[in-house]
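[1] how does the following fold in three dimensions:
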Amino acid sequence: MNDRRVLMRRFIAYLVDWYVGSLAVAFPIALFSQKLFGKSTVLNLIKFPEPYGVIAGFLSIICGLFYFVVVPVWIWKGQTLGKHILHLKIVRNNNADINIQTIVIREVLVIMLFEEGMYSISAILQQIFTLLTHIQVVKTVVTIFWVITIVSSLLVVFSKNAQSLHDRIAHTKVIRV
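    Prediction:
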C-alpha cells in the first residue's frame, strides 16, 4: 500500500471526501442561515439564536454520519465517494468487509472526535458543545487534536503498512480495488 501512486490516490480520495463531506455537513447550517439571516454564509452555530444553532448542528451531524458511516457500511461497502471514484476501499486488517462497529470506531470515535483536522464535522461538534455547555473549547485542546491529525497523516506516509492512527485503532486498512 505504501507505493506513491496508491498514497496519491488515497490523498485525492481524502480531498474529495473532505469536500463532499463538508458540503453535506454545511447544508443544514446554510439552510438555517438563509432563513435566519437572509444569507447562507453565516456558518458559525454560535451566532445562531437559541435553539437554532443546536438544531442545525445536530442535523449537520446526521448528514455527516450519513456520508461517513451509512455510505461506506450500506451503500458502497467500505467506500465513500472519494474512495469509490479512486478505487480504494476500507477493509478490516484480515481483509474482511467493515461493519458498523468498525466504521463507528474509525470514523466517529477517532476521526471526528480526535483527528480534528480531518473533517469539518469536528468543528460542528465543538460548536454544539459550546452551545450546550457555554464552555468555549480551548485552543490548547484544538491544537492537540491537530497534532494528532498530523501524526496520523505522517503514519500513512512513512509507516510500512500505510495505516493511519484511525486505521490502527479500528484495525482497518485502505486497499486498492
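
[2] going forward, measure contacts between C-alpha atoms and count neighbours the same way
    OK.

[3] next, the spatially closest residue to residue 83 that is not a sequence neighbour: secondary structure please.
    Leaving out its chain neighbours, the residue that sits closest to residue 83 by CA to CA, 6 or more residues apart in numbering is residue 13, at 5.2 Å. Classification of residue 13 by DSSP: H, G, I helix; E, B strand; the rest coil places it in helix.

[4] ok, residue 13 - contacts?
    81, 82, 83, 85, 86 (CA atoms under 8 Å, 6 or more residues apart in numbering).

[5] ok, and the most crowded of those?
    Highest neighbour count within the contacts of residue 13: residue 83, with 26 neighbours (other CA atoms under 10 Å).

[6] ok, the residue lying closest to residue 115 once chain neighbours are set aside - how many residues close by?
    Closest residue in space to residue 115, ignoring its immediate chain neighbours: residue 149 at 4.7 Å, by CA to CA, 6+ apart. Neighbourhood size, residue 149 [other CA under 10 Å]: 21.

[7] can you pull out the helices in the protein?
    4-37, 52-65, 81-85, 100-103, 113-114, 121-133, 139-158, 165-170 (DSSP state H).

[8] and the fourth one, what does it pack against?
    When you say that, I think you mean helix 100-103. Of the remaining helices and strands, none touches helix 100-103 by 3 or more CA pairs under 8 Å, 6 or more residues apart in numbering; DSSP states H and E.

[9] verify the stated contact: the residue nearest to residue 115 with residue 117.
    Yes: counting by CA atoms under 8 Å, residue 149 touches residue 117, with 5.9 Å between them.

[10] one more sequence to fold, the one below, so I can look at both together:
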Amino acid sequence: MENLAGLGRRFFAYLVDWYIGALVTAFPVSAVSMKLFETVKNQNLLTFPAPWGLVAGGLGLAAAVLYYAAVPILVWRGQTLGKRWMKIKIADSSGGEASAGQLIIRQLAGIIILEGSLVSASTIWHQLVTILTGVNVVTALMYAGMAVSLVSAVLTLAGRRRAIHDRISGTVVVSCK
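    Okay, the predicted model is just below:
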C-alpha cells in the first residue's frame, strides 16, 4: 500500500516551491529589466522593447524549467526543494519511481501550462504567447488557469489526492521512507 503524502506537507512544499520558483523565474527577467530600465521593478514583458520581451521571457521560462523539471529529474528524483524539505516525492501511479517523461508532463504541461495560474512561470508563459501571437491572452489564460487550479485543488481532497497534473501524468505524491 502506498504512503500518500499528507495535504499539509504537500501544501507547505507547494509554498516553498512557489517562492523559490518565483525567484528563479524572475531573476533573468529582472536582469534584462535592469539593463533596459535601470530598475528591477518592471516584470511586464509586454512593455519590453522588441526583442527583449522574448529574450527575458525565454530566459525566465528556461530558469523555471530548470527548477521545476530538471531538479526533480536530474538532482533529486521526483523532488523539488520544497518536496525534499517536506520528505515527499512524485511517484508513478503505482508508487514506483516516476519517469522523466511523467515528470515533464506533470511539472511543465500540467502545472505551468494547463493549471497556469499558481506559479510565476505561468505568467511568463502567458506573456510570451501574447508577444508571439500579437493577441493579448494574458487575462483569459489567467482566469482559465484559476478555474482549472481550483478544480485541481478540490481533486486533491478525494481518493488518492491526485491533482489534475498528477492525473494527466500518471503520478501520485507519496511520503518518502
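
[11] need the TM-score from the superposition.
    After superposition, the two chains reach a TM-score (TM-score structural alignment, normalised by the length of structure 1) of 0.93; 174 aligned residues with a CA RMSD of 1.4 Å.

[12] a markdown table for the contacts of residue 13 of structure 1, including distance to residue 125 of structure 1?
    A markdown table is the format used below for the contacts of residue 13 of structure 1 (distance: CA to CA, whole Å):
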| residue | distance to residue 125 of structure 1 |
| --- | --- |
| 81 | 23 |
| 82 | 23 |
| 83 | 25 |
| 85 | 28 |
| 86 | 29 |
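
[13] and of the residues you listed, the nearest to residue 139 of structure 1?
    Nearest to residue 139 of structure 1, judged by CA to CA, of those is residue 82 at 30.6 Å.

[14] residue 146 of structure 1 versus that closest one, what's the distance?
    22 Å (CA to CA, to the nearest Å).

[15] what's the residue nearest the centre of structure 1 in contact with, if anything?
    For structure 1, residue 119 is the residue whose C-alpha lies nearest the centre (CA atoms, centre = their mean; 3.8 Å). Residue 119 of structure 1 sits next to 18, 21, 22, 111, 112 when contact means CA under 8 Å, 6+ apart.

[16] and those residues, which two are the farthest apart?
    22 and 111 (14.1 Å).

[17] who has more neighbours out of these two?
    A direct count of neighbours by other CA under 10 Å for residue 22 of structure 1 and residue 111 places residue 111 higher, at 24 against 18.

[18] from residue 119 of structure 1, how far out is the residue nearest to residue 115 of structure 1?
    10 Å.

[19] now swap in residue 28 of structure 1 and tell me
    16 Å.

[20] same thing with residue 74 of structure 1?
    Residue 74 of structure 1 is 21 Å from residue 119 of structure 1, by CA to CA.

[21] same question for residue 103 of structure 1.
    Here residue 103 of structure 1 is placed at a distance of 15 Å from residue 119 of structure 1 (CA to CA).

[22] likewise for residue 15 of structure 1?
    Residue 15 of structure 1 is 10 Å from residue 119 of structure 1, by CA to CA.

[23] residue 71 of structure 1 - how many residues pack around it?
    For residue 71 of structure 1, using other CA under 10 Å, the count is 16.

[24] now do the contacts for it.
    77, 79, 80.

[25] closest to residue 56 of structure 1 out of the residues you listed?
    Nearest to residue 56 of structure 1 among those, with distances taken as CA to CA, is residue 80, at 23.4 Å.

[26] hmm, the closest one is touching residue 65, no?
    No: contact criterion CA under 8 Å: residue 80 of structure 1 and residue 65 do not qualify, at 11.5 Å.

[27] the more surrounded of these two?
    More neighbours surround residue 80 than the other of residue 80 of structure 1 and residue 65, with 27 against 20 (other CA under 10 Å).

[28] name the nearest residue to that one, sequence neighbours excluded.
    residue 72 is the one closest to residue 80 of structure 1 (CA to CA, 6+ apart), at 5.4 Å.

[29] so what's the one you found up against?
    Counting by CA under 8 Å, 6+ apart, the residues that residue 72 of structure 1 touches are 78, 79, 80.

[30] and the first one, how far from residue 51 of structure 1?
    Relative to residue 51 of structure 1, residue 78 of structure 1 is positioned 36 Å away (CA to CA).

[31] more neighbours: the two, which one.
    Using other CA under 10 Å as the criterion, residue 78 of structure 1 and residue 51 rank with residue 78 on top: 24 against 10.

[32] pretty sure that one contacts residue 97?
    Yes: taking CA under 8 Å as the definition, residue 78 of structure 1 is a contact partner of residue 97 at 6.8 Å.
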